[in-house]
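# What follows is a predicted structure for the sequence shown.
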Amino acid sequence: MDIGGALAELRQSLGSRGLERVEECLRILVGQQAPAYLHDDQEPTRLFFPGISALPWHDSSGLAWVAEMEAAYPRIREEFLALREADAVFAPFEDLYTKELGWQGWDTYQLYRNGTWREEALQRCPATRRALDTTPHGPRDAMFTVLNPGVHITPHTGGVNLLLTAHLPLVVPPGCGIKVGDEERGWEEGKVILFDDSFIHEAWNRGTRQRAVLLWDIWHPELTPVEIRALEILMPRFHRYLMAV
């Protein structure tokens, strides 16, 4: 990746102030600078943004967009259930960067990928689209996910610390749980949870019915507006670079 060229373009469109951490992120990405991880359980091995806090779990209370998302829960759940009743295709989860992470029994209905909405999802999930647009969502993925009975998503890391993962639980039977870092929690239907998936995490369904959540990512709350805009511009380049190495 041409760091000098990328920074020149950013400065031309965004100005020269506030890009210091973005430049450092780029240098870490290409190996010109070593990352300084802040927590033993954090592994942002794909993309590390310096100077932001490293917390496995983030407090979602008091965030305006969380209240709006939770208020939309009944409509989002209805759209999910309609997809299931209509036999919409839920495909096994696949990580674009590490193909070996393919858990049988963790099935997904993709809403958008790399920030681009699927036309079918736009048609079938308008309330979900409106709700997601109220959040500071990042450019990665959004999906409905189903975890089948008896399935264990083994410990892994998302590898990127500048985004947090949000869940809106839709169907949560007994026996389901998630662990991020060294803390285990459950889900409550209609209540958003927020965690940093660059920490080692796992999830399981030890019950007898499927668990379902709406999953998407948001920008780390300590990023500045100019940093977020710069990262929005850079993300397609990050993706191409990471796929090539």
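Sure thing, it's come through.
# Going by C-alpha atoms from here, please, whenever you check contacts or count neighbours.
Will do.
# Could you find the residue nearest the spatial middle of the chain?
Centrality entry for the chain: nearest residue to the mean C-alpha point is D217, 3.1 Å, by CA atoms, centre = their mean.
# ok, and the closest non-adjacent residue to that residue?
T165 (4.5 Å; CA to CA, 6 or more residues apart in numbering).
# which ones are touching the residue nearest to the centre of the chain?
Counting by CA atoms under 8 Å, 6 or more residues apart in numbering, D217 makes contact with H137, G138, P139, R140, D141, A142, L163, L164, T165, A166.
# circling back: could you point out which element follows the host helix or strand of the residue nearest to D217?
Here T165 sits within strand 163-171, counting by DSSP states H and E. Counting by DSSP H and E, the next helix or strand C-terminal to strand 163-171 is strand 176-180.
# I'd like to know which elements that following strand is packed against.
Counting by 3 or more CA pairs under 8 Å, 6 or more residues apart in numbering; DSSP states H and E, the packing neighbours recorded for strand 176-180 are strand 183-185, strand 201-205.
# dropping in the other structure now:
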Amino acid sequence: MFTVLELCNILIENSFIATLLVVAGFYFISRRYRFAFMKTEQITHESEYCNDPNCVRCNKYHDTVSKALNKISGVKSRVTSFKIQKGIDFVYRPIPDGYRQKPNVFYYDNLEPRNIWDKHSKMRIKDCQELEKSVQTIRDDIKFLLENPDKGIWKRNQTPNGSWDVFHFINQGSAITVNQTICPKTMNIVNRLSSVMKENVFGNVLISVLKPGTVITPHYGPTNIRLRCHLGLKVSPEYLLTVDGQTTTWENGKCLVFDDSYLHSVKHEANKNSEQEDRVVLIIDLWHPDLSEEERDAINLCFHP
């Protein structure tokens, strides 16, 4: 039998075992006492989060973390391995004062924290320029898709008001082949991008359609390693995005980039003097530009779908 002091020394020397025990403990408590560990702001309606059993952010939280911990021994760099372990452990502990980023699956240290990436900061993201140059080609693809809604697989996300429909080309790191074949020109453009995230559970590429009157309530995304890029295909100023208290809107043909590990929400403010139209954007998850290729490969290994 080990003494308490010997057990403490073992845990100190082996951070992997310590992290695994912490995760297992919280997992058991959440199952036993039905506690919720997702960080939300005064969530009061069940409809404010989806019930999709395959959603990483909502329901596959513990499975995603457990699989990552099992794969972390395959990471070659000890520094990167430690940072990934620390990033998983981060979401199970009380968030330190001053943190406004509150991802509910994985947090990675030392990435530039910026809620909305302005024109100057977007210069670091070369893919935005490629998308904006290709917007008409993408519009032609999506026009065909919207005129033929019976083709492919659409999903409807739950919202307290309005309607939010999505058409995934990549869903949580998995290619939706039947959808990709409907918009081949768009996929050719996506596949040319250097920073698109498509080999781990945090990566998505999709068309997002909001109806007038829609409200997407405040929530946090699963991680800070990605930036959400919205290419405006059909937008109007009545649709508002708020990220960490800063409100903006989309522009047709332009990329809006933000970090969804901050609290964010969307709403449509009806204007009687304007025509009520859907908001249509192409959403692409991009790697945070501060991550090296080695770090990206390690994260892909641990969080492979």
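Done, it's in. All figures in this text were calculated on a predicted structure; none of them were measured in a lab.
# Let me see the TM-score of these two.
The TM-score (TM-score structural alignment, normalised by the length of the first structure) is 0.81; 225 aligned residues with a CA RMSD of 2.6 Å.
# one step back: so for L26 of the first structure, which of the helices and strands packed on strand 176-180 of the first structure sits nearest?
Proximity to L26 of the first structure (CA to CA) singles out strand 201-205 among these, at 25.9 Å.
# after superposition, how close is the helix or strand just after that closest one to the second structure?
Per DSSP H and E, the first helix or strand lying C-terminal to strand 201-205 of the first structure is strand 211-219. Its aligned residues in the second structure lie a mean 0.7 Å from strand 211-219 of the first structure after superposition (mean CA distance after the TM-score superposition for the first structure).
# Whatever helix or strand comes next after strand 211-219 of the first structure versus strand 211-219: what angle between them?
Taking DSSP H and E as the definition, the helix or strand that follows strand 211-219 of the first structure towards the C-terminus is helix 225-244. Following axes from the mean of the first three to the mean of the last three CA atoms, to 10 degrees, one obtains 120 degrees for the angle between helix 225-244 of the first structure and strand 211-219.
# for helix 225-244 of the first structure, which positions count as buried?
For helix 225-244 of the first structure, the neighbour count (16 or more other CA atoms under 10 Å) marks V226, E227, I228, A230, L231, L234, M235, F238 as buried.
# Among those, which pair sits farthest apart?
V226 and F238 (17.5 Å).
# I'd like to know how far the corresponding residue of the second structure for T224 of the first structure sits from N110 of the second structure.
In the second structure, the residue paired with T224 of the first structure according to TM-score structural alignment is S292. Relative to N110 of the second structure, S292 of the second structure is positioned 12 Å away (CA to CA, to the nearest Å).
# Provide the aligned range in the first structure for the longest helix anywhere in the second structure.
The longest helix of the second structure (DSSP state H) is helix 15-33. On the first structure, no counterpart of helix 15-33 of the second structure exists by TM-score structural alignment.
# okay, stretch 250-265 of the second structure sits on what stretch of the first structure?
With TM-score structural alignment as the criterion, stretch 250-265 of the second structure aligns to 187-202.
# got the buried residues for the matching stretch?
Buried-residue list, stretch 187-202 of the first structure, by 16+ other CA under 10 Å: 187, 189-202.
# Strands of the first structure, start to end?
Counting by DSSP state E, the first structure has strands at residues 57-58, 91-92, 106-113, 116-117, 137-147, 152-156, 163-171, 176-180, 183-185, 193-195, 201-205, 211-219.
# Adding distance to Q42 of the first structure, write these out as TSV.
Shown next, in TSV, are the strands of the first structure (distance: least, CA to CA, whole Å):
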stretch	distance to Q42 of the first structure
strand 57-58	12
strand 91-92	26
strand 106-113	23
strand 116-117	28
strand 137-147	19
strand 152-156	10
strand 163-171	13
strand 176-180	10
strand 183-185	13
strand 193-195	12
strand 201-205	10
strand 211-219	17
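# looking at the ones you listed, which is closest to A36 of the first structure?
strand 163-171 (17.4 Å).
# I'd like to know how far R100 of the second structure sits from I84 of the second structure.
Taken as CA to CA, the span from R100 of the second structure to I84 of the second structure is 20 Å.
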